[in-house]
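J.: quick one: sequence and predicted model below, then my questions.
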Amino acid sequence: MNQKIYLLAIAFFLTLNSFSQNTYVFLGSYNRDKNAESIQVYQLDTLKGNLTKITAAKNTINPSYLTLSPNGKYLYACTDTKTPNAGSVSSFEFNPENKTLTFLNKQSSGGENPVYLSVHKSGKWLVNGNYSEGSVSVHSLLENGKIDSLAQNFQYTDGSTHKERQTRSHVHSTVFSPQNDYLFLPDLGADKIRCYRFDATLKQPLVATKVPFTKTDLEAGPRHFTFHPNRKFGYCIEEMAGAISVYDYHDGTLKQIQRINTHPDSITSGFESSDIHISPDGKFLYATNRGKENNIAIFSIDEKGLLKNIGYQSTLGNHPRVFALDESGKFLIATNVNSGNVIVFKRNPKTGMLKKVGKEVQMENVSCVQIKRI
């Protein structure tokens, strides 16, 4: 009897703890007005999909890409993007109880036009990619959430064959491997996915590997990258080619096993593929197309990691740069830069299809979304 009461108490505690968590949505933007709320934070209603604004931050120029610390306490942003002779990374403390987002500090991004950043699972390292100058930078993170001075910076000069867009390197994302022991850098300008070993115990954690990059198809323009939850496969979306390359992944190496278009065969030019994510159950992959299409391409994933296109969903706006899935896989949220609107979709876990729910949010030049249960 005592054991039964004990088990019931544990179940009650776990249930209570799950309800004590809330899901928050963080939005970044291209906004040069210091008086504007260039970062906004919402709470997501996980039943109906509605967004309720709880706080915002001003005095920040172009926080175009955001990421969060593993515990959700700190928010990091690429700032001063698309600003000549500038580029920075900034830190903020998020307090859900007080509903505040407080600026902590900022450091040079180590290059012009930072476009992507990631935090190591230890919470001690921040890595960002600089598009215009083609470089990767590493900063250590302090216990109070502030960004320390630059620890490492590597710049690249090689390009590829497109005479206008690939005259030099353009690092477009910085993605940790599933075990966080490697770092992958899709380079749109060089048609390469660069790779370093990442040793979080070192003062300079990026370490050269025997295979420093994986070459993509020419004029592919690799942009964003994600791994399958089973850790066996990697997926790279190619902006210029409007395609996704699928890779077998093992211990820092990639081997291409498939390449599939993100668009219908009837569309033959003007590709602007942008972001890519996989549902937590590993059954479906989603990829955004901007330009002519402004939609989300939906793919099923088979046991071998291969993709099959099963449909498209309009993002109900113009120029969907970044989207995100919540941790439960129930919702997908898309941001449309040119139309300045944020759309919440509910995901069918069986079919992978998307359906708009809730009310859309308006935010000028909204460019990024991250979702975190805290």
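T.: Good, I have the coordinates.
J.: when you work out contacts or count neighbours from here on, use the C-alpha atoms and nothing else.
T.: Fine.
J.: host element of residue 8?
T.: helix 2-20 (DSSP states H and E).
J.: again, but for residue 116
T.: Mapping residue 116 onto the secondary structure by DSSP H and E places it in strand 114-119.
J.: other SSEs contacting that strand?
T.: Where contact means 3 or more Cα pairs under 8 Å, 6 or more residues apart in numbering; DSSP states H and E, strand 114-119 is packed against strand 65-68, strand 74-79, strand 125-130.
J.: show me how far it is from its chain's centre.
T.: Distance, stretch centre to chain centre, for strand 114-119: 8 Å (Cα atoms, centre = their mean, to the nearest Å).
J.: check which residues of it are buried.
T.: Buried residues in strand 114-119, counted by 16 or more other Cα atoms under 10 Å: 114-119.
J.: go on, stretch 352-370?
T.: 352-354, 356, 358, 360-361, 363-370.
J.: circling back to that earlier point, and the helices and strands packed on strand 114-119: which comes nearest residue 341?
T.: Nearest to residue 341 among those is strand 65-68; the distance by Cα to Cα comes to 16.1 Å.
J.: then this one, side by side with the first:
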Amino acid sequence: MARQEANRWWLVFTGSYTPADREGIETLLFDAERGELKRLAGCGGVANSSYLAFDERRYVLYAVSEHGEGEVAALSVDRATGRLALINRQPSHGRSPCYVCLEPDGSRVYVANYMGGNASVYPVREDGGLLPASDTVQHAGSGVRPDRQEAPHAHSIMSDPSGRYRIVCDLGIDRLMVYRTSPDGKFEPAGAIHTTPGGGPRHLAFHPSLPLLYLLEELSSTVSVYAFDAERAAGELLQRVPMLPEDFKGANLAADIHLDPGGRWLYASNRGHDSLAVYSVGPDGLLTFIGHAPTGRTPRNFVPVPDGRHLLVAAQDDNRIDVMRIGPDGMPAAVGEPYASAKPVCIVMTPAPPELVSAG
């Protein structure tokens, strides 16, 4: 495939809140030139596949199953068709697993368990299958909101840009818990960043070149900017900005946060206001609010296409995925017809392999 073609076609995987007897994980092909999504395949057997992660080297998709006691599954991806096949699954060791990520070198998979208030780590076999968890770290404590912060609620886990740390956003205790991983796969506490009481840290994103992290706080519908000191595994609050209009009086839960690939714009999704809050990112990394882009109902998750021109938005309660084109001012707007999808709640993507594009 020529570079232009490689930038046109993208392989997309979606997770959803659907039962195991439905094809809750879909494989799609995104045509960035036309702004269109096309279904390639579906996969059942993983109920409530609420978060996904993709290993480009092994071509394996990892999915948490937010069902029963909780599981994480490994699925192989056929490069020519996009079809998924289960490799194996492991218990998540905490209820309501809601986030999965890979160590940068692909050697381990990490899962955050919301109701369990903990995180687990799994060694990865060469075929991408998951070995039993090598460790589970349990959080303790509570926050200032008894309705949502009665106990720890680990909502996400991801690596910092250096790959040295795993950072867990715990909504229930208003902390970012920072860990190293030992050679034998054990969590080693490295630090803790105390966030604004009652904010409810959910997801975070890192600046592509500056030592900054951007924290989305679900309960307060705010984005906080922290200077991240990788030597001390510590953070300093620099800025906190609202995600909602001042005159909005309805219920809202903030959901997801991403920067565009160039680090010029930051997007954060509102469930209730049903919008993306859009900010420009200054040379110092601080944020200036630009506006709100309307979305479908309950935009639980979204992903910037690496071409820097599009966003794909999972509108959970409208049963659709919106394709949005980013304008020169950073504002996204819907293009074409939404893709119909049952209760979509997670989207991940990778460049489409040549054999898939040539077959299509």
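T.: Noted; the coordinates are in hand. All values derive from a computational prediction rather than experimental measurement.
J.: as CSV, the helices and strands packed on strand 114-119 of the first structure with distance to residue 36 of the first structure and mean neighbour count would be great.
T.: Below are those laid out as CSV (distance: least, Cα to Cα, whole Å; neighbours: other Cα atoms under 10 Å):
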stretch, distance to residue 36 of the first structure, mean neighbour count
strand 65-68, 17, 25
strand 74-79, 14, 26
strand 125-130, 25, 27
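J.: rebuild the ones you listed as TSV, extending it with distance to residue 101 of the first structure.
T.: Compiled in TSV, these are given as follows (distance: least, Cα to Cα, whole Å):
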stretch	distance to residue 101 of the first structure
strand 65-68	12
strand 74-79	9
strand 125-130	19
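J.: quick one: the helices in the second structure?
T.: 3-8, 354-359 (DSSP state H).
J.: biggest separation within the buried residues of stretch 352-370 of the first structure, which pair?
T.: Farthest-apart pair in those is 352 and 364; separation 29.5 Å (Cα to Cα).
J.: ok so, going back, and of the buried residues of stretch 352-370 of the first structure, the nearest to residue 141 of the first structure?
T.: For those, the closest approach to residue 141 of the first structure (Cα to Cα) belongs to residue 370, at 19.7 Å.
J.: quick one: map that closest one onto the second structure.
T.: In the second structure, the residue paired with residue 370 of the first structure is residue 348, using TM-score structural alignment.
J.: what separation do you get for that match and residue 298 of the second structure?
T.: Relative to residue 298 of the second structure, residue 348 of the second structure is positioned 18 Å away (criterion: Cα to Cα, to the nearest Å).
J.: what of residue 347 of the second structure?
T.: Per Cα to Cα, residue 347 of the second structure is found 14 Å from residue 298 of the second structure.
J.: would you mind measuring from residue 213 of the second structure to residue 42 of the second structure?
T.: Counting by Cα to Cα - residue 213 of the second structure and residue 42 of the second structure are separated by 35 Å.
J.: the strands in the stretch 51-200 of the second structure, which residues?
T.: 51-55, 60-65, 71-77, 84-91, 97-102, 108-113, 118-123, 135-138, 154-159, 166-170, 175-181, 187-194 (DSSP state E, counting those that start in this stretch).
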